[in-house]
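Participant: please find the sequence and the predicted model below.
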Amino acid sequence: MKKTEVLATTIEMARSGLGFTPADAFACIADLIEQEDAESELYDSRVEKLLRLGACIWTLRHGMFSPSAAEIVPEKQSR
């Protein structure tokens, strides 16, 4: 599947309500990591990509990206 197909399919699934919740997405990522062969020479790079995907989900879920600059915004301090 090419990148444009992935993007179009992802958007369509999201619009149809077929996306994971953030918690389910993390569970799916954990399952995918568990299925990786730790003896594979590609293990580290594959796991790193999955962890980066999880970090992206976490960041988006916690609203840490500025809509205009896409930079991490510090969390507000409680009073």
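Facilitator: Received the coordinates, thanks. Numbers count the residues shown, from 1 in each chain.
Participant: use CA for all of it now, contacts and neighbours both
Facilitator: Fine.
Participant: how about the helices in the chain?
Facilitator: With helices called from DSSP state H, the chain shows them at 3-15, 22-35, 43-61.
Participant: turn those helices into a markdown table, including mean neighbour count.
Facilitator: Shown next, in a markdown table, are these (neighbours: other Cα atoms under 10 Å):
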| stretch | mean neighbour count |
| --- | --- |
| helix 3-15 | 11 |
| helix 22-35 | 14 |
| helix 43-61 | 15 |
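Participant: distance check, the residue nearest to residue 51 when sequence neighbours are not counted against residue 4.
Facilitator: Spatial nearest neighbour of residue 51, excluding adjacent residues (Cα to Cα, 6 or more residues apart in numbering): residue 29 at 7.6 Å. Counting by Cα to Cα, to the nearest Å, the gap from residue 29 to residue 4 is 22 Å.
Participant: structure two is appended below for comparative analysis:
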Amino acid sequence: MTLSGNVQEGAWSVNVQTEPVEGGGYRSTVQVKHSSPEGDFERTFLHGKQFSTEREAVLDGLREGMTWIELKMARTFKV
């Protein structure tokens, strides 16, 4: 079974999906989207951590994606 999660508000969203890792555990793929007058931003990445449960993988993936959105909206970096 794979779990997924989504958080969105206004012009941004974070989507996460888990997958099992060989040898045990789970990892998550994180997709972030943000629309702004400067243009649309979309990034998909594999979370760098491995988790023992899918629940942990989804929650930390959502946290990681929301951190990306926060940094992007603060113009901390340009991608």
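Facilitator: Structure's in. What do you need? Owing to the predicted nature of the structure, the values given are computational and were not obtained by experimental measurement.
Participant: what's the TM-score for these two chains?
Facilitator: Overlay of the two chains. TM-score (TM-score structural alignment, normalised by the length of the first structure): 0.34; 36 aligned residues with a Cα RMSD of 3.5 Å.
Participant: touching, the residue nearest to residue 51 of the first structure and residue 54? I think so.
Facilitator: Yes - the pair residue 29 of the first structure / residue 54 is scored as a contact, 7.0 Å apart, by Cα atoms under 8 Å.
Participant: all helices for the second structure, in order.
Facilitator: Using DSSP H, the helices of the second structure run over residues 54-73.
Participant: could you pull out the strands for it?
Facilitator: With DSSP state E as the criterion, the second structure has strands at 4-9, 12-20, 26-34, 41-46.
Participant: got these as a markdown table, with distance to residue 73 of the second structure columns?
Facilitator: Below are those laid out as a markdown table (distance: least, Cα to Cα, whole Å):
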| stretch | distance to residue 73 of the second structure |
| --- | --- |
| strand 4-9 | 13 |
| strand 12-20 | 10 |
| strand 26-34 | 8 |
| strand 41-46 | 11 |
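Participant: in contact with residue 57 of the first structure, which residues are there?
Facilitator: Taking Cα atoms under 8 Å, 6 or more residues apart in numbering as the criterion, residue 57 of the first structure is in contact with residue 22.
Participant: revised request: answer the last question for residue 65 of the second structure.
Facilitator: With Cα under 8 Å, 6+ apart, residue 65 of the second structure has these contacts: 14-15, 30-32.
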